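Novice: Attaching a predicted model along with its sequence, questions to come.
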Amino acid sequence: MATGQKLLSFLLLQLILVLLVSDLSNAEGLKLGYYYKTCPKAESIIRKTTYRFISRAPTLAAPLLRMHFHDCFVRGCDGSVLLNSTKNSQSEKAAIPNLSLRGFHVIDAVKSAVEEACPGVVSCADIVALVARDSVSMIYGPFWEVPLGRRDGRVSLLSEAFANLPSPFANITTLKQMFAVKGLSLKDLAVLSGGHTIGTSHCNAFTNRLYNFTGKGDTDPSMDPNYIVKLKQKCKPADTTTLVEMDPGSFKTFDEDYFTLVDKRRGLFQSDAALLNDEETKAYVILQSSTHGATFGKDFAESMVKMGRVGVLTGHQGEIRKHCAVVN
């Protein structure tokens, strides 16, 4: 029996190594200036079209950044989050964590503009990565070079979204595991959580912390009680529609305020508060809070490039979708 278990453990380890090597080798297929010859104006078209939307509605930047994150954490950065459900299968879009995603119309407009210039060349997965970068930089966040060459996946499953997307209710142990599986470090976890410096959340993603934390009608002791009082004024126990700013006062601007809030025990989600429960992530929060985000912009750019390489399809894998919501 012991021998059988050892063999099984060995085979599982081999499988994990094969998958990691495969992911890494695919990521090597990405490169800067990938469309230089096949669609030289691709990046400028994408930036110009994105600006049309962000200049009118800067609050779209947060969901467009979140879309890239949600894409990469399920099946890798392959545009699977964009696919509509079919008669036979519910897609990632239908999963509860994705029901609040917005900005699909921006991706569609960008895709149409790129298709007009270079039909069948630029993938939806690359568009999602570039739109996320451009949206962030347009609201005073960092700019980073995006290695390109991702291909679009043909599979999108609701069940995989549930299994792979970190929950706002997650503790630090779960978050560490979920990021490690994607090849992302503890520092990446802290840095990418900083994306919560922009955007809003529905009350039901955190009201358990205000009204019924352990099932006894209590509050979350890890949250500043004065902040709880303020949040209770906005959110009643069964409220599922009210939106609350994740970074009150500057939720439209990409800055380091998020870390100051978390340091003061005013992070909105349990997953935000969880950053204080690990020495490394806590140290990062305190560093950015005490130095006005001295390295946050540079760190965020680096972590986004790293995340953008997770599980990509390259070469002859997948396809280049004509329309981002349906496979060819």
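Specialist: Good, I have the coordinates.
Novice: contacts and neighbour counts: CA atoms only from here.
Specialist: Will do.
Novice: For A125, which non-adjacent residue is closest in space?
Specialist: Distance criterion CA to CA, 6 or more residues apart in numbering; nearest residue to A125, sequence neighbours excluded, is G79 at 4.2 Å.
Novice: The longest helix anywhere in the chain: which residues count as buried?
Specialist: Secondary structure assigned by DSSP state H gives helix 2-27 as the longest helix of the chain. Within helix 2-27, the residues that count as buried by 16 or more other CA atoms under 10 Å are 20, 23-24, 26-27.
Novice: which residues does the residue nearest to A125 contact?
Specialist: By CA atoms under 8 Å, 6 or more residues apart in numbering, the residues touching G79 are 71, 124-125, 128, 152-153, 324.
Novice: adding another structure so you can compare the two:
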Amino acid sequence: MLHLQLSINTCVKLVIFQGCDGSVLLDDTITLQGEKSATPNVDSLKGFEIIDSIKNKVESDCPGVVSCADILAIAARDSTVLVGGPDWEMYLGRKDSKTASYELANSNLPVPSEGILPIITKFLYQGLSVTDMVALSGSHTIGVARCQNYRARIYDQSTASESYLNDLRASCPAAGGDDDTVAPMDNVTPNLFDNSYYQILLRGEGLLNSDQEMYSSFLGVQTKQLVLQYAHDPLAFFHQFAQSMVAMGNITNAVDGGEVRRSCRFVNT
């Protein structure tokens, strides 16, 4: 499951500012500050060693050909299929970034407490539509969130049922609890890629504020209609998710030319 969460949510989350270029996989070095320790990423993304293992196998059979960015994109698709989600054809031939940006990761990635308009703006900046944003957010049907990222919401809202809130509050107290306690973002079918994530939003039980805003915010007229559509029509969600993943995966980093890294954690020397 760590593999799946990294594959789907990393590619969705970290393409937003620079392209699907594998920059998030880079470790800190003396000359490069990576993105793993940026606020939206630290203690959130897991499973990098899975990508390392895949890369090592590919390099042993076919050195210098398959980029880490392509491996991440393929893993996202295949992981989605393995847990019941849609399949899609994708462009391959991405290059790996030779740079990373800690600053842009902090400023341009959506965060759990954010409102609907800033998140829409961040997607539009990359050429992704509101429809893409709502569909790609459906990747939260798989994966978990840390107590630190939903604590404020579960103690400052009344839209969800008391039983749901009480269960979350028991493991994530208002003070003195473990910030790293996790809860599934889809509390109905957390290990299945389906449309129950959107059905949860209709009940006001989105775990993250940024998710629930798509349905509950008075500013989210278009996003609310899309949430309703995907909650009632899983095929429409699957179709759009596949299209949006292709669109997102085609965003490239034109800044540094790129390379095919020998190790996903370090640029070539």
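Specialist: Nice, I can see it. Just so it is clear, the structure is predicted and the values come from calculations on it, not from any experiment.
Novice: Overlay the chains and give the TM-score.
Specialist: Here the superposed chains carry a TM-score of 0.92, computed using TM-score structural alignment, normalised by the length of the second structure; 262 aligned residues with a CA RMSD of 1.8 Å.
Novice: Return the member of the buried residues of helix 2-27 of the first structure nearest to E280 of the first structure.
Specialist: Taking CA to CA as the measure, E280 of the first structure lies nearest L20 of these, at 24.4 Å.
Novice: For whatever residue of the second structure lines up with G199 of the first structure, list the residues it contacts.
Specialist: Taking TM-score structural alignment, G199 of the first structure has G143 as its aligned residue in the second structure. By CA under 8 Å, 6+ apart, the residues touching G143 of the second structure are 1, 4-5, 184-186, 190-191.
Novice: repeat for V83 of the second structure
Specialist: Contacts of V83 of the second structure by CA under 8 Å, 6+ apart are 191-193.
Novice: can you put those in TSV and add distance to G85 of the second structure, secondary structure and neighbour count?
Specialist: Shown next, in TSV, are the contacts of V83 of the second structure (distance: CA to CA, whole Å; DSSP: H, G, I helix; E, B strand; the rest coil; neighbours: other CA atoms under 10 Å):
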residue	distance to G85 of the second structure	secondary structure	neighbour count
N191	11	coil	16
L192	8	coil	17
F193	5	coil	23
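Novice: which bit of the first structure covers stretch 90-100 of the second structure?
Specialist: Counting by TM-score structural alignment, stretch 90-100 of the second structure corresponds to residues 146-156.
Novice: mind checking the end-to-end distance for the matching stretch?
Specialist: Taking CA to CA, to the nearest Å, stretch 146-156 of the first structure runs 24 Å from one end to the other.
Novice: Repeat that for stretch 24-33 of the second structure.
Specialist: Using CA to CA, one end of stretch 24-33 of the second structure lies 11 Å from the other.
Novice: Touching it from outside, list them.
Specialist: With CA under 8 Å, 6+ apart as the contact definition, stretch 24-33 of the second structure has outside contacts at 14, 34-36, 48, 99-102, 264-267.
Novice: closest to D179 of the second structure among these?
Specialist: Closest approach between the contacts of stretch 24-33 of the second structure and D179 of the second structure, by CA to CA: K36, at 18.1 Å.
Novice: Helix, strand, or coil at the closest one?
Specialist: coil (DSSP: H, G, I helix; E, B strand; the rest coil).
Novice: re the thing from before, which of the contacts of G143 of the second structure fall within strands?
Specialist: P184 (DSSP state E).
Novice: So what's the residue count around the alignment partner in the first structure of M245 of the second structure?
Specialist: In the first structure, the residue matched to M245 of the second structure (TM-score structural alignment) is M304. A count of nearby residues for M304 of the first structure, using other CA atoms under 10 Å, gives 22.
Novice: Which element, helix or strand, includes M304 of the first structure?
Specialist: With elements taken from DSSP states H and E, the one containing M304 of the first structure is helix 296-307.
Novice: list the buried ones in that helix?
Specialist: Under the neighbour-count criterion of 16+ other CA under 10 Å, helix 296-307 of the first structure has 296-297, 299-307 buried.
Novice: Now do the SS call for the aligned residue in the first structure for P112 of the second structure.
Specialist: Under the alignment (TM-score structural alignment), P112 of the second structure pairs with P168 in the first structure. At P168 of the first structure the chain is in coil, as set by three-state DSSP.
Novice: Tell me where the stretch 151-269 of the second structure has helices.
Specialist: Assigned by DSSP state H, counting those that start in this stretch, the stretch 151-269 of the second structure shows helices spanning 162-171, 196-202, 209-216, 221-232, 234-249.
Novice: Including distance to G84 of the second structure, could those helices go into TSV?
Specialist: Below are these laid out as TSV (distance: least, CA to CA, whole Å):
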stretch	distance to G84 of the second structure
helix 162-171	26
helix 196-202	13
helix 209-216	22
helix 221-232	16
helix 234-249	10
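Novice: Mind checking the ones you listed for the one nearest to N106 of the second structure?
Specialist: Among those, the nearest to N106 of the second structure by CA to CA is helix 209-216 (16.1 Å).
Novice: Which elements pack onto that closest one?
Specialist: Helices and strands touching helix 209-216 of the second structure, by 3 or more CA pairs under 8 Å, 6 or more residues apart in numbering; DSSP states H and E, are helix 116-125, helix 196-202, helix 221-232.
Novice: Can you give me the neighbour number for the residue mapped onto S137 of the first structure from the second structure?
Specialist: Using TM-score structural alignment, the equivalent of S137 of the first structure in the second structure is V81. By the measure other CA under 10 Å, the count of residues near V81 of the second structure is 14.
Novice: How about the contacts made by V81 of the second structure?
Specialist: D87.
Novice: The helix or strand where it lies vs the first structure, average distance?
Specialist: Element membership for V81 of the second structure (DSSP H and E) is helix 68-82. Helix 68-82 of the second structure, aligned to the first structure and superposed, deviates on average by 0.8 Å (mean CA distance after the TM-score superposition for the first structure).
Novice: which parts of that helix are buried?
Specialist: Neighbour counts over helix 68-82 of the second structure (16+ other CA under 10 Å) mark 68-80 as buried.
Novice: again with stretch 142-162 of the first structure
Specialist: Residues of stretch 142-162 of the first structure classed as buried: 142-144, 146-158, 161-162 (neighbour count, 16+ other CA under 10 Å).
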